[in-house]
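Peer 1: Take this sequence and fold it.
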Amino acid sequence: MHTRIIRVGNSQGIVLPKKLLQQYHLSGAVELQPMPEGLLIKPVTSSTRQGWEAQMQAAVAAGQEPAGELLEGFSDGVFEENEWQW
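Peer 2: Below you'll find the model as predicted:
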């Protein structure tokens, strides 16, 4: 398959056919990896939230409360009653 490098603003890019994007699950962010043979384009699979569920379950199993001190004073309505002027 052949394509051309085109001007995109002050940069350059290539147009990838929809079929290739679907076949290789490419959308949004992609990872570009230089290779001796050329350029490898891979979908970004890692997420900043990857592993959060397991960490939360481990914390709860260890006796920690979710959110802990972050929500202290908010869940009991004290903040709303004392800080807001109606």
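Peer 1: From now on I want contacts and neighbour counts done on CA atoms only, so please keep to that.
Peer 2: Will do.
Peer 1: Now do the end-to-end distance for stretch 40-52.
Peer 2: 29 Å (CA to CA, to the nearest Å).
Peer 1: Stretch 21-32 now?
Peer 2: Terminal-residue distance, stretch 21-32 (CA to CA): 14 Å.
Peer 1: Settle this for me: residue 43 is touching residue 30, isn't it.
Peer 2: Yes - between residue 43 and residue 30 there is a contact at 4.6 Å, judged by CA atoms under 8 Å.
Peer 1: Next, the second sequence, to be compared with the first:
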Amino acid sequence: MNTRLIRVGNSQGIVLPKKLLQQYHLAGEVDLRPTPDGLLITPVAAPRRQDWDARFQQALAQGHAPEGELLEGFSDDFENAEWQW
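Peer 2: A predicted model of the protein is given here:
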């Protein structure tokens, strides 16, 4: 596939077709690495916690209880024995 360099301010860039962006999951920030054959463009992995809210909402939509399953097995001995009101 051939494309042209275009002027972007004082730099130059290329336009990547939407199909390639989708196929290689390129969005937002990408990593550029020089190789003997040219440039390798790869997606930058999202920080692990970035999608927690979406995953939590998806779990709720699938019927998972936020407290029942997540806190199962945790002891509440401190509140029951040590805490005084």
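Peer 1: My read is that residue 41 of structure 2 contacts residue 29, right?
Peer 2: No - applying CA under 8 Å, one finds residue 41 of structure 2 not in contact with residue 29, separated by 10.3 Å.
Peer 1: what ranges do the helices span in structure 1?
Peer 2: Ranges of helices in structure 1, per DSSP state H, are 18-23, 52-61, 78-83.
Peer 1: and after the longest helix anywhere in structure 2, which helix or strand comes next?
Peer 2: As assigned by DSSP H, the longest helix anywhere in structure 2 is helix 52-61. Moving toward the C-terminus from helix 52-61 of structure 2, the next helix or strand (DSSP states H and E) is helix 77.
Peer 1: Show me what that following helix is packed against.
Peer 2: Using 3 or more CA pairs under 8 Å, 6 or more residues apart in numbering; DSSP states H and E as the contact test, no helix or strand touches helix 77 of structure 2.
Peer 1: For it, grab the matching residue range in structure 1.
Peer 2: The counterpart of helix 77 of structure 2 in structure 1, using TM-score structural alignment, is absent.
Peer 1: Just give me how far that helix sits from the chain centre.
Peer 2: Centre-to-centre, helix 77 of structure 2 and its host chain are 37 Å apart (CA atoms, centre = their mean, to the nearest Å).
Peer 1: still on that earlier bit, the longest helix of structure 2 - contacts with which helices or strands?
Peer 2: Using 3+ CA pairs under 8 Å, 6+ apart: helix 52-61 of structure 2 touches no other helix or strand.
Peer 1: which parts of that helix are buried?
Peer 2: Of all the residues in helix 52-61 of structure 2, not one is buried under the rule 16 or more other CA atoms under 10 Å.
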